[in-house]
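Need coordinates for the below:
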Amino acid sequence: MITRAIEILLVEDNPGDARLTLEAFKEGKVINNVTVVRDGVEAMAYLRRQQPYSEAKHPDIILLDLNLPRKDGREVLAEIKSDEHLRQIPVVVLTTSTAEEDIARAYSSHANCYISKPVDLEQFLRVASSIESFWLNFVKLPHGAVDV
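Below you'll find the model as predicted:
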């Protein structure tokens, strides 16, 4: 039984996709706080609690787009998984790319899951619901196990 809000970091540069994701998780059954950052540089600053994110909460899960400005999501994933303070955070790649090389590279970089964003609204909401159902209801997340 979840007794606290699940902290979700959404790394997404597309405002429409970010809004859809926020709405989908707001409608969910699990209490959550979703923080949105718009690029890879912001994501790493947030995770490392650098300004302006010095008070950032340690996320329980990261939803990561691959095609980001300033620092690509592939680089962000590699940095997260090579950092002893961050590597335990599950990373769900949520991206428009269906390229086999992106899928293989994400898993080689230790992504925990790879999901291609559907373009249809109803399918997108189903994907968000599936993420919530699996990652926030069934999986035991290492909240607070490592504090940066």
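
going forward, measure contacts and count neighbours with C-alpha atoms only.
Noted.

Residue 111 and residue 61: what is the separation?
11 Å (CA to CA, to the nearest Å).

what does residue 6 give?
Residue 6 is 8 Å from residue 61, by CA to CA.

More neighbours: which of the two?
Comparing residue 6 with residue 61 by other CA atoms under 10 Å, the one with more neighbours is residue 61, at 23 against 19.

okay, and the common contacts of residue 111 and residue 61?
Jointly contacting residue 111 and residue 61 under the rule CA atoms under 8 Å, 6 or more residues apart in numbering are 90-92.

Out of those residues, which is nearest to residue 71?
residue 91 (16.3 Å; CA to CA).

one more to line up against the first:
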Amino acid sequence: MDQELPKTKEVRFLIVDDDRVSIMALQRSLRKLRIVNELEIAKDGLEALSILNASVEAEGRLLPYIVILDLNMPRMNGFEFLEKIRSDPMLNKLIIFVLTTSDTPRDVSSAYEKNVAGYIVKDNPKETLWQALEMINAYSRLVEMP
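Reported below is the predicted structural model:
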């Protein structure tokens, strides 16, 4: 009989990334780490905003989310998404980790100016994803969410 995997409190994960390979790698890593929290995927910032706003409308409040955000996406990139989130009183407390290929100091600085919880560079994708998700999982287990 399979034992049910533990959830990380009631936190939902939202991956915002347009790269199908990155999404599949994140999903595979989540399974290997036995993280079974609800997972939603958005291909860009506009789709992510739609998911988050639908959650607020359905629940009357923002459910606890941890967002894993890529920066380089079509329609609405990661920086535009951060700008919208941080200016919205219902969404501005979201916990967001940037997971991207960009290591430019300007991008790192710009992301932290928008109060991201962490900026992670995908330099060695397999290893970086694994370590990043282990850290995010530990974070979500230890930190009380708003």
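
TM value for the aligned chains?
TM-score for the superposed chains, counting by TM-score structural alignment, normalised by the length of the second structure: 0.83, backed by 139 aligned residues with a CA RMSD of 2.5 Å.

and residue 93 of the first structure, that's in a strand?
Yes. Counting by DSSP: H, G, I helix; E, B strand; the rest coil, residue 93 of the first structure is part of a strand.

And it? What does it align with in the second structure?
Applying TM-score structural alignment, one finds that residue 93 of the first structure aligns to residue 98 in the second structure.

For the first structure, which residue occupies the most central location?
Nearest to the mean C-alpha position of the first structure, counting by CA atoms, centre = their mean, stands residue 63 at 1.5 Å.

Residue 29 of the second structure maps to what in the first structure?
Checking TM-score structural alignment: residue 29 of the second structure goes with residue 24.

wait, doesn't its match sit right on residue 130?
No. With contact defined as CA atoms under 8 Å, residue 24 of the first structure does not reach residue 130; the gap is 10.6 Å.

Give me the more crowded residue out of the two.
Taking other CA under 10 Å, residue 24 of the first structure and residue 130 do not tie; residue 24 has more neighbours (17 against 13).

The helix or strand containing the more buried one against the second structure, how far on average?
Using DSSP states H and E, residue 24 of the first structure maps to helix 15-26. Taken against the second structure, helix 15-26 of the first structure registers an average deviation of 1.0 Å after superposition, with mean CA distance after the TM-score superposition for the first structure.

Run through who's touching that helix.
With CA under 8 Å, 6+ apart as the criterion, helix 15-26 of the first structure contacts 10, 12, 32, 34, 36, 125, 128-129, 132.
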